[in-house]
Structures are given as C-alpha cells and as structure tokens.
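>>> What would the 3D arrangement of this be:
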Amino acid sequence: MMTVMVLCYTGPVTNQTPPPVLRFAPSPNGHLHLGHAYSALLNASIARELGGRLLLRIEDIDITRCRPDYERALREDLAWLGLEWDEPVRRQSEHFGDYARALDRLQALGVLYRSYASRKEIAMAIAGQEWQGDPDGAPLYPREALRAIDDPAQHGPQAAFTLRLDMERALELAPPLGWKEYRPDFTAAETVPAEPEKWGDVVLSRKEFPTSYHLAVVVDDALQGVSHVVRGRDMLHATAIHRLIQHLLALPEPAYHHHPLILGQEGEKLSKSIASKSLRALKAEGATPGDIRKLVGM
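Prediction:
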C-alpha cells in the first residue's frame, strides 16, 4: 500500500486568513553583497506593507561550502541593516528527512530515475552536436544516448547515482501550468505560462547532496507556509520547475514577484563566486545602513 506524504503548514486553525509569510533565504557560502541586501530589504518592506511576517532561512544543503562563520556573518549584516525576522530560523541541513520523504512521494509517482553517467560521459554523449541547453545554459541531459549507462542492471547496489526528474512522465501527470507574477505591491499580476520542459530531466538529488535547490525550496516554502515568494529575476525561469514539483506533490502555489538584479559597474550580476564587494567591506569603508539603502535604490 502506498503511503501518501502530505506537506502542509500546520498553524492554528481559525476563521481568519493567516497573515502573509515572506522569506529571505541566503546560502552561507560567502559574505552578503548589495544584491542580497536589496532582496532582503525588499522582502522586509513588502512583509511590512502587507502586514505579514518575514522568515530567515539558511539554504545550506551544500555542506562542503557552507560554513557556520558565514551564517554568523550574514545574521550580523542583516541585523546591521535593521532587519528583524521570526525565529526559529530553518536550516536546510537539519531537514534532509523532509526532502527524502518528498523524493519517496515522487518515486511512488514514477517520475524519478537513476542516472549513473559521469560529467565526462555526459559531455562525450553530446560532443560534436548542437545540443539544446536549459534556461541557465547547461546542456539538457541526453537520456536516450545514455540509456545503456543508466541501466541499473549494469551497476551494483553501492554505485553512486543521481536522481533525475523524468520530465516526459511528469508532464503527463500535470495540466498546463503557470504562475501569477505580481507587481511589488502585490495589487496586480499577470499569468506567466510555465515551460518546465525547457529544463529537461533536472537533478533532484545526488550522492553528495541529498536534495537539490529546486526540490528543497519547494518543500521548505510549503512547510513554512510561505505565501509570497520575492526573489531575483535570475530565478524567474526556474519557477516553471517549482510549479511542476508543487503540482506533483500537491503543494500550495505561492504568489511570486521576481525583482530586478543589482548589477556591478560592468553590468555583471553580483556574485560571491566573482568576489563582488561584500556588505562587510562596504561597512569597513564607512558605509552606513542608510548608504546601503541608497545604493540599492531604496
């Protein structure tokens, strides 16, 4: 008998509509920069205007790069900006069981499969071909070319594998999907059609990380009762994957707003990986919280 997992917000039952819930969810793998400051301040501002709550979530599924000292630093930086959030703070690394149960549910639906191919084997399978990429530019997984490698009969029980979403099967179980993309004041929205097929068979779990961002963010938002997702436009297209997973797991659909990004002097996206100047560095140079607000247009 199949056990159906139910993910839901389990707050008090009342006749009143619960207040909106927003979240700021950084990864503690480096120091926060102006882009983070803008997103955090915008979430706090919208939560205040809507009479809602702001959560802080630590997205630390990459336990090899995320560090406690970075988490302490980001808390200090957010407090310096004048932000407050509800406690307790959810750390993804403490909730791998929640993601495992979601994977079990997807497995029961028949929308997951094991991928044993290495990055080198994937690259060899598409070498010399004009191969379609996903919205982030990564090549779609060449499942047909790797069927022999991905045959579980060719591998022992200890072989490392990645769990991928069988996009074709998943789409058979879902109606046409979309989401409401709201203005910053959440008074008006347009419907954006979701096109998850553009992402191909996305990774939902791998040996070194028992969940992916796509799965964890959907599960976390549901369990925390997040009603309004406010994040950067670099995540706009990924919402198609999130809407599909929400449908498969029978989870609620939040209201979305994808805000403009804060760019560097050369028009580049700010990033920890390219050592964009951190809030800590700006503070050390004498910047005040008011200066940071002006720098990000608030």
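>>> CA only for contacts and neighbour counts going forward, please
OK.
>>> give me every residue that touches Asp150.
Taking CA atoms under 8 Å, 6 or more residues apart in numbering, we find Asp150 in contact with Arg114, Ser115, Tyr116, Ala117.
>>> one more, for comparison:
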Amino acid sequence: MSDSRPVFRFAPSPNGLLHLGHARSALINLEMARRAGGRLLLRIEDIDATRCRPEYEAAIYSDLSWLGIAWEEPVRRQSEHMADYRAALEKLAALDVVYASFESRADIRRAVEEEAGWPRDPDGAPLFPFPRTAMSEEERARRMQAGEPYALRLDMAKAAALAGPLSWREIGWPEPIGETVAADPPAWGDVVIARKEVPTSYHLAVVVDDALQGVTHVVRGADLKAATSVHRVIQALLGLPAPLYTHHALLTDADGRKLSKSLGSQSLQDLRANGATPEEVRRLAGL
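The predicted model follows:
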C-alpha cells in the first residue's frame, strides 16, 4: 500500500555552517509537516564539489538533531545521483531547448557594460547577453569536441513557448492562505542548467530531486520565490508534477540583509557553544 501522506523536505548545502535562517526554514518545514500529518525528508545539496565539505554535512546532522528535528532515512545526497540529472538533461536536449555557451564571466561582463540599461533577472544579475543564434550548432559541437569549457543553458524563449502559460500554487505561512502565482520564466533569460564537468545545476537538480522523492510541499525562503518560474518551466518540459510552494519571510541582520554564510552570519554551532538552548533558537528564528 503506497504512503499518501504529504511530503516536505529541508535541503541545505554543506558549504558552510547552518545559521538562524536555516533553523527557521527547517523548523517551519517540521511544523508544516506535523500540521499536515506529513513526512519530512532531509536532502544534502552537494553538487558544488569545490565548496561542499564532509565536516559541514556532519554539522548539519548535529545541528538539526540538537533542534529536535527528525527526518526519514536515507538522506539523499545529490553528488550520488548524477545519473538522474544526466537523464533529465538528455530529455531537455532532445527537445532542442539546451545549448552550450563558451563565454566567460569576463565576456559577459564586458558585453553588459557596453549596453546601458541591460535587463537583469529577479536576483539582479544581468541576463545572458549572447543569443543562441550568434553561433552555429556546428561550431558549438566543434568546440565541445575540442574540450573547451562550457555551460549548458536553457533556451528560455523556446522552452517557455513549448511549456505554455505556467503558474504555481503558493500556500502562506503561518496562515495557510493560498494564491495562484503566474510564472514568468523569460524574466530569467537563458539560465545555466549544467556545466561541462557537472551534468546539473541547482535549478535542474532541485526539480528532479523533488519529483523523484515525491515531494508535495516545497517550503523555502522568499529569496527563492522568483526562481520557481524557472523550476516550473523545467517541470513542464520534463512532464513532472508541480508541488505546492511556501516561500516564508527571511531573517535579516541589523543592516537589513538576509542572513548568509557568505556574510559570516552567526552559526548555530556558535550559538550552541555560547549556551543557547533549542527553545531560544526557536525564538530567535521567529517561531
């Protein structure tokens, strides 16, 4: 008999220590799963081999257990499932919505600087400025064969046209007020979905993982809400179901910036070492 309970997941990257923002997201996932009588999964998003470390992964397990959060085993580690992402990438390639780009970050920066008012994506990064038609498919194949570094990008105009109008269902927190949000994939331009060395990116991996794990509720920070448009177009192209989404408010520092590993936000390990209790962390995390 199949388990029909709702499925939630907390999916951190082991590229640093967890901070209060992570605790907030994990605890909201736990609370929503309990309210819905659902299951909670833990996924380790470790496709970035240069930044992810075993000690950070071990710290994730320690911090979550200390907070009283339990999850189902086994834990899915993305680095162990590259074949799943490669298979999805091949399906997208068969639809002719994937192409290789060879431009460096410096090339992109120079092109953008030459065009005043160049459009930017919802995160503020400039849209990829080199159209697919600027290079022949034969030239791309030759350069790939020669072993040049490249990124694989989603031809967003073609992908959006194939997928048609898209939306997702947003469920509020703490009040479960639902709304339908119209997706806008073209706002992101031709996003990177894989690279020469790694057959995936965050956008592709998260969509594939959620589908394979049967995730029904994606609960994450509001900073990822706009990116759901990219995820919806990939889901549509791959014929995958769309989960329900909740994008909760973020914790910010004294300067109004979201808590971040890159900013050195105080870690849960530091709070623990300074005598904080799980109850105090819940309060500090806004719960």
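>>> Grab the nearest non-local neighbour of the aligned partner of Glu59 of structure 1 in structure 2.
Aligned by TM-score structural alignment, Glu59 of structure 1 pairs with Glu45 of structure 2. Take Glu45 of structure 2 and drop its neighbours on the chain: the residue closest to it by CA to CA, 6 or more residues apart in numbering is Ser13, 4.7 Å away.
>>> Now find how far off-centre the longest helix that structure 1 contains is within its chain.
Using DSSP state H, we find that the single longest helix of structure 1 is helix 34-50. Centre-to-centre, helix 34-50 of structure 1 and its host chain are 17 Å apart (CA atoms, centre = their mean, to the nearest Å).
>>> Show me what that helix is packed up against.
strand 21-24, strand 53-58, strand 228-232, helix 289-295 (3 or more CA pairs under 8 Å, 6 or more residues apart in numbering; DSSP states H and E).
>>> can you list contacts of the shortest one?
The contact list for strand 21-24 of structure 1 (CA under 8 Å, 6+ apart) reads 39-40, 43-44, 47, 52-57, 225-230.
>>> which among these end up buried?
39-40, 43-44, 47, 52-57, 225-230 (16 or more other CA atoms under 10 Å).
>>> quick one on the thing from earlier: now the contacts of Asp150 of structure 1 as TSV including secondary structure and neighbour count?
Shown next, in TSV, are the contacts of Asp150 of structure 1 (DSSP: H, G, I helix; E, B strand; the rest coil; neighbours: other CA atoms under 10 Å):
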residue	secondary structure	neighbour count
Arg114	strand	18
Ser115	strand	22
Tyr116	coil	21
Ala117	coil	20
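>>> if I read this right, the residue nearest to Glu45 of structure 2 contacts Asp46, doesn't it?
Yes. Contact criterion CA atoms under 8 Å: Ser13 of structure 2 and Asp46 qualify, at 5.7 Å.
>>> Contact partners for the aligned residue in structure 1 for Leu30 of structure 2?
Residue pairing (TM-score structural alignment): Leu30 of structure 2 is matched to Ala44 of structure 1. Taking CA under 8 Å, 6+ apart, we find Ala44 of structure 1 in contact with Leu22, Leu54, Leu83.
>>> do that again at 10 Å, thanks
For Ala44 of structure 1, the contact set (CA atoms under 10 Å, 6 or more residues apart in numbering) comprises 22-24, 38, 50, 52-55, 82-85.
>>> can you check Gly110 of structure 1 too?
By CA under 10 Å, 6+ apart, the neighbours of Gly110 of structure 1 are Asp104, Leu165, Asp166, Arg169, Ala170.
>>> In CSV, list these along with neighbour count.
Output for the contacts of Gly110 of structure 1, formatted as CSV (neighbours: other CA atoms under 10 Å):
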residue, neighbour count
Asp104, 16
Leu165, 24
Asp166, 18
Arg169, 13
Ala170, 21
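>>> Can you tell me the closest non-neighbouring residue to Leu240 of structure 2?
Closest to Leu240 of structure 2 by CA to CA, 6+ apart is Ala211, at 6.4 Å.
>>> In structure 1, what sits opposite the one you found in the alignment?
Using TM-score structural alignment, Ala211 of structure 2 sits opposite Ala222 in structure 1.
>>> Check which helix or strand its match maps to.
Element membership for Ala222 of structure 1 (DSSP states H and E) is helix 213-223.
>>> Mind giving me the packing neighbours of that helix?
The helices and strands touching helix 213-223 of structure 1, judged by 3 or more CA pairs under 10 Å, 6 or more residues apart in numbering; DSSP states H and E, are strand 21-24, strand 53-58, helix 96-109, strand 203-205, helix 239-248.
>>> Against Ala285 of structure 2, how distant is the corresponding residue of structure 2 for Asn29 of structure 1?
If you follow Asn29 of structure 1 across to structure 2 using TM-score structural alignment, you land on Asn15. Distance of Asn15 of structure 2 to Ala285 of structure 2, computed by CA to CA, to the nearest Å: 21 Å.
>>> Also Pro165 of structure 2?
Counting by CA to CA, the gap from Pro165 of structure 2 to Ala285 of structure 2 is 37 Å.
>>> Same drill for the two, tell me which one is more crowded.
Ala285 (19 against 12; other CA atoms under 10 Å).
>>> how many neighbours does the closest residue to the more buried one other than its chain neighbours have?
Ranked by CA to CA, 6+ apart and with sequence neighbours excluded, the top spatial neighbour of Ala285 of structure 2 is Arg24, at 5.0 Å. For Arg24 of structure 2, the count of nearby residues is 24 (other CA under 10 Å).
>>> Let me see the contact set for the alignment partner in structure 1 of Leu154 of structure 2.
Matched across to structure 1, Leu154 of structure 2 falls on Leu165, judged by TM-score structural alignment. Shown in contact with Leu165 of structure 1 (CA under 10 Å, 6+ apart): 103, 106-107, 110-114, 200-205, 241, 245.
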